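J.: model the structure of this input:
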Amino acid sequence: MQYGKGMAGRTFVLRVEHGEDLLQAVKELARQENIRQEPVIHLHASWGRGDRVVTGCIREEATVYLMVEVFVWEITGLAAGRHFDQRLGLKALSFGAGTE
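T.: Just a heads-up that it's a prediction; the model follows:
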């Protein structure tokens, strides 16, 4: 097991409207609020309407249907980042100096 420790910083609640890009809205919040690092958005979901369904990891674009509520918690004093793990063969969360 690995873990990191930080402090609760600011809390943001967004209402993303119909037709807006969910990922761009969160990135815009980070820009407007001077969040030090651009958020890394890693979202696994299944969304659908009618015969159109999107399932998996949404990374590039996600157009909102009706409305999405987003909660963003800023964590301060935590050195963490995603780095490639040879053993797992994927980017995994790691902690400590040099991981931000």
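J.: when you work out contacts or count neighbours from here on, use the C-alpha atoms and nothing else.
T.: Noted.
J.: so S46: helix, strand or coil?
T.: Assigned by DSSP: H, G, I helix; E, B strand; the rest coil, the conformation of S46 is strand.
J.: quick one, helices of the protein?
T.: 22-32 (DSSP state H).
J.: find the residue at the geometric middle of it.
T.: Here the mean C-alpha position of the chain is nearest to the C-alpha of I41 (C-alpha atoms, centre = their mean), at a distance of 2.5 Å.
J.: ok, it to E60 distance?
T.: 10 Å (C-alpha to C-alpha, to the nearest Å).
J.: any residues in contact with both of those two?
T.: Common contacts of I41 and E60 (C-alpha atoms under 8 Å, 6 or more residues apart in numbering): L23.
J.: I'd like the structure of this one too, to check against the first:
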Amino acid sequence: MKYSVATQGRVFVLRLEDGEIVHEVIEKFATDQKIEAASLIILGGADDGSKLVVGPKEDRGVPVEAMKTELTNVHEVTGTGTLFPDENGVPLLHMHLACGRENRTTTGCIREGVKVWQVMEVVIHELVGSSAKRVLEEPLGFKLLQP
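T.: Model prediction:
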């Protein structure tokens, strides 16, 4: 285990609007507000055609080849995430959503593009004083958190 220490800074409450792409809006907001690190919670609706990464194709295959899925119809969502800068200081959101419709749930990472259906609510808890960054790690091919 590796770790770093941070303290809580500002708390932001956002309402994402119909058609917005979740990670794009949040990362731009973080840049505009000079949020270097944060934890997030989110809930609302994901629109038809939203895309998720739903796991690796092989359990231990390297480099990792992602499985992707696209939502059909509107889904209710809830999720959590973290936001940390990459090596260049660009904020990168890592968020997973559980997306449900009727009696079926799909869970995955939003990096491929989750589109807001009507509204999503986001609470961002800024983390101040963190030295953590997302750094590209081979052979996995991911920008992983380095506390």
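J.: TM-score them against each other, please.
T.: TM-score for the superposed chains, counting by TM-score structural alignment, normalised by the length of structure 1: 0.69, backed by 91 aligned residues with a C-alpha RMSD of 2.6 Å.
J.: ok, E61 of structure 1 - contacts?
T.: D21, L22, L23, Q24.
J.: same check for those residues, but in structure 2.
T.: Among those, the contacts conserved in structure 2 (both residues aligned by TM-score structural alignment, their matches' C-alpha atoms under 8 Å) are D21, L22, L23.
J.: mind putting these in CSV, distance to E69 of structure 1 and neighbour count included?
T.: Output for the kept ones among the contacts of E61 of structure 1, formatted as CSV (distance: C-alpha to C-alpha, whole Å; neighbours: other C-alpha atoms under 10 Å):
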residue, distance to E69 of structure 1, neighbour count
D21, 13, 16
L22, 10, 24
L23, 12, 21
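J.: with distance to D85 of structure 1 added, can I get the contacts of E61 of structure 1 in CSV?
T.: Shown next, in CSV, are those (distance: C-alpha to C-alpha, whole Å):
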residue, distance to D85 of structure 1
D21, 31
L22, 29
L23, 26
Q24, 28
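J.: separation between H42 of structure 1 and R59 of structure 1?
T.: From H42 of structure 1 to R59 of structure 1 the distance is 7 Å (C-alpha to C-alpha).
J.: same check, this time on R52 of structure 1
T.: Noted for R52 of structure 1: a distance of 18 Å to R59 of structure 1, by C-alpha to C-alpha.
J.: and those two? Which one has more around it.
T.: Taking neighbours as other C-alpha atoms under 10 Å, R52 of structure 1 and R59 compare with R59 leading, 12 against 7.
J.: now which residue in structure 2 aligns to the more buried one?
T.: Under the alignment (TM-score structural alignment), R59 of structure 1 maps onto R111 of structure 2.
J.: surely its match touches H23?
T.: Yes - using C-alpha atoms under 8 Å, R111 of structure 2 is in contact with H23, at 6.8 Å.
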